[in-house]
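Asker: predicted model follows, preceded by the sequence.
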Amino acid sequence: MNDQHMARACADAMWAEDLATQRLGMVLDSVGPGAAVLSMEITPAMVNGHGTAHGGYIFALADSAFAFACNTHDQRTVGQQASITYLAPAFAGDRLTATATERARQTRSGLYDVTVTNQNGTHIAEFRGHSRTVKGRLLGN
């Protein structure tokens, strides 16, 4: 199986079990080795008291993109640490896209950056996740 097919198979296996990502209305737009793109519409229920998207929903989108990107190598991988910097507000009706990219992967540790933008290309947030592989494979090999 080539790397692209493995990444897709791993994403499909994860998606089948990831009810949180599904229930928030996220869509897996694309996946590749060490990369993933997910999108989500901000609903009125996701808006805080300031009239902007609650940061937790933006973080959840970025975190899901991170999760899909770091699990493309058929090694079960979890988040070890993550941080986010919010750069601009998002609003109800906005469609946010989180683009995750693998920056480094050595032994059991990985480093991933995720850029979150809205439908106009406005830079909403930057997320950095540190991953750690654990026992097991997604494809049951």
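Answerer: Looks like it arrived, so ask away. Numbering: from 1, shown residues only.
Asker: can we go C-alpha only for contacts and neighbour counts from here?
Answerer: OK.
Asker: am I right that Leu111 falls within a helix?
Answerer: No - per DSSP: H, G, I helix; E, B strand; the rest coil, Leu111 lies outside any helix segment and is strand.
Asker: quick one: it from Thr133, how far?
Answerer: Applying CA to CA, to the nearest Å, the value for Leu111 to Thr133 is 12 Å.
Asker: the two: who's more crowded?
Answerer: Just comparing Leu111 and Thr133: by other CA atoms under 10 Å the higher neighbour count belongs to Leu111, 21 against 18.
Asker: could you measure from the residue positioned nearest the centre of the chain over to Ser30?
Answerer: Residue closest to the average C-alpha location in the chain (CA atoms, centre = their mean): Ala65, at 1.1 Å. Using CA to CA, we find Ala65 at a distance of 10 Å from Ser30.
Asker: second structure follows, compare the two:
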Amino acid sequence: MAEMSPQQLAEACADAMFARDTASRELGMTLTAVTPGQATLTMTITAAMIQGHGSCHGGYLFTLADSAFAFACNTYDLATVGAGCSIDYLRGAREGDRLTAQAVERSRGNRTGVYDVTLTNQHGETIALFRGKSYQVRGHVIQPEQAP
């Protein structure tokens, strides 16, 4: 693989992951920004995501935050998975809301990291706060056939 800047590497990792990430794509998520240790995804709440109280099911909010976390912690071409996470739901999201999940690296060690994800709606209101702990496993994000 040709020598890349940290930003180029982060973008190549995000492209490789998104191409394989059927779940995020099928839910209508869009990767809008990526830098080393950070990622931003958006998703519009659809009717299929609404639960019995008329707001977005928390599992979809969690999935959006978890996807942003995954993209952020895999920007170094070192395969990394979630080791644990938690989410605090602060307000409901409604059908048609456009949510943004911004993941930010807080700590990164030899094999572990901590990432915070903030979910906001189109009005800038915070919907949920997510914290993920990552663990680096063997392998790389960019497969040889995907190398630029």
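Answerer: Alright, I've got the coordinates. Keep in mind that this is a model prediction, so the values were computed, not measured.
Asker: part of a helix, is the residue nearest to the centre of the first structure?
Answerer: Yes - assessed by three-state DSSP, Ala65 of the first structure belongs to a helix.
Asker: need the strands for the second structure, in chain order.
Answerer: For the second structure, the strands defined by DSSP state E occupy 30-35, 38-44, 80-89, 98-108, 112-120, 126-136.
Asker: just send those strands back as JSON lines, with distance to Ala16 of the second structure too.
Answerer: What follows is the strands of the second structure, written out as JSON lines (distance: least, CA to CA, whole Å):
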{"stretch": "strand 30-35", "distance to Ala16 of the second structure": "12"}
{"stretch": "strand 38-44", "distance to Ala16 of the second structure": "14"}
{"stretch": "strand 80-89", "distance to Ala16 of the second structure": "14"}
{"stretch": "strand 98-108", "distance to Ala16 of the second structure": "18"}
{"stretch": "strand 112-120", "distance to Ala16 of the second structure": "21"}
{"stretch": "strand 126-136", "distance to Ala16 of the second structure": "17"}
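Asker: can you give me the neighbour number for the equivalent of Glu125 of the second structure over in the first structure?
Answerer: Matched by TM-score structural alignment, Glu125 of the second structure corresponds to Thr122 in the first structure. Other residues lying near Thr122 of the first structure total 14 when counted by other CA under 10 Å.
Asker: residues touching the equivalent of Ala98 of the first structure over in the second structure, list them.
Answerer: Alignment note (TM-score structural alignment): Ala98 of the first structure maps to Ala101 of the second structure. Going by CA atoms under 8 Å, 6 or more residues apart in numbering, Ala101 of the second structure touches 40-42, 64-65, 68, 117-120.
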